[in-house]
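Student: next input, structure requested:
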Amino acid sequence: MAIVAVSITPLGVGTSVSSFVAAAERVLLQKPHLKRQLSPMFTVLEGDLDEIMEAIREMQEAVFAAGAQRVSTVIKIDDRRDKEVTMEGKIKAVEEKL
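Tutor: So this is what the prediction gives:
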């Protein structure tokens, strides 16, 4: 299972991008098998890496469909194979050390 942070940013559309973020997030609402966590700067996804990458491509297309002519996408992947990890587990591990 992978944990992936993604930020999809439309360029040249002004200062407010919340409608574009909403368009991308609507894609994820159709994928209940992927766990998601929206944050102010990224959306974090948890699930099968192939499914996540497919969802990111669909999210990017949704931003184009919402009117963007240019999109910048940043992806950070944590694909751990030695043990199962979750978003909550990663946060808990840090919080326990505080």
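Student: switch to C-alpha atoms for all contacts and neighbour counts from now on
Tutor: OK.
Student: quick check: the gap between Val63 and Asp78.
Tutor: Applying CA to CA, to the nearest Å, the value for Val63 to Asp78 is 24 Å.
Student: who's more crowded, those two?
Tutor: Each of Val63 and Asp78 has its neighbours counted (other CA atoms under 10 Å); Val63 has more, 24 against 13.
Student: can you tell me what sits against the lengthiest helix in the chain?
Tutor: Longest helix of the chain, by residue count under DSSP state H: helix 49-65. Residues outside helix 49-65 that contact it (CA atoms under 8 Å, 6 or more residues apart in numbering): 1-2, 4, 6, 8, 10, 20-21, 23-25, 27-28, 34, 45-46, 70-71, 73, 79.
Student: doesn't Glu88 lie inside a helix?
Tutor: Yes. Looking at Glu88 with DSSP: H, G, I helix; E, B strand; the rest coil, it is inside a helix.
Student: second input sequence below; structure requested for side-by-side comparison:
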Amino acid sequence: MAAKAAAEAKPKVSRTDRFAQGLAALARFVERERHPRVPRPHKEQVEAVEAGPGGEEQVVVSYFALGTWLNNQKARRAKLAPGQLAQLAEHGVEWA
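Tutor: Here you go, the predicted structure:
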């Protein structure tokens, strides 16, 4: 019951937005590590500024499952748009 309520409270993220999130996380990883070989279990720390309960801004830290996301993109590469493949290739992803 609590899991359903939590899922309903979370806003839906479109595939395009999810791809953009993954690409941004990949860019941070490549900038830091100097290579795009992301281990499957790796989660990239992501910070976002959100409005707090009193209207003040607060930084929210979450983790993006970058290794899993990249593995899924590779598995589905035949379904990715040419532009998406090009974006991945720009970050050094060899199979893109």
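Student: TM between them?
Tutor: After superposition, the two chains reach a TM-score (TM-score structural alignment, normalised by the length of the second structure) of 0.28; 33 aligned residues with a CA RMSD of 2.8 Å.
Student: for Pro10 of the first structure, give its distance to Ser72 of the first structure.
Tutor: 6 Å.
Student: which one's more surrounded, the two?
Tutor: Each of Pro10 of the first structure and Ser72 has its neighbours counted (other CA under 10 Å); Pro10 has more, 22 against 10.
Student: I figured Ile3 of the first structure was touching Leu45, is that so?
Tutor: Yes. In this structure Ile3 of the first structure lies within contact range of Leu45 using CA atoms under 8 Å: 5.6 Å.
Student: need the contact list for Lys90 of the first structure.
Tutor: Contacts for Lys90 of the first structure (CA under 8 Å, 6+ apart) come out as none.
Student: against Ser7 of the first structure, how distant is it?
Tutor: 20 Å.
Student: picking up where we left off before, which of the contacts of helix 49-65 of the first structure fall in helices?
Tutor: Phe20, Val21, Ala23, Ala24, Glu25, Val27, Leu28.
Student: the fifth one: what's its closest spatial neighbour, skipping adjacent residues?
Tutor: The reference is to Glu25 of the first structure. Excluding the flanking residues, the one nearest Glu25 of the first structure by CA to CA, 6 or more residues apart in numbering is Met59, at 7.2 Å.
Student: separation between that neighbour and Ala93 of the first structure?
Tutor: 30 Å.
Student: give me the more crowded residue out of these two.
Tutor: Using other CA under 10 Å as the criterion, Met59 of the first structure and Ala93 rank with Met59 on top: 23 against 10.
Student: and the more buried one, how far from Gly47 of the first structure?
Tutor: Separation of Met59 of the first structure from Gly47 of the first structure (CA to CA): 16 Å.
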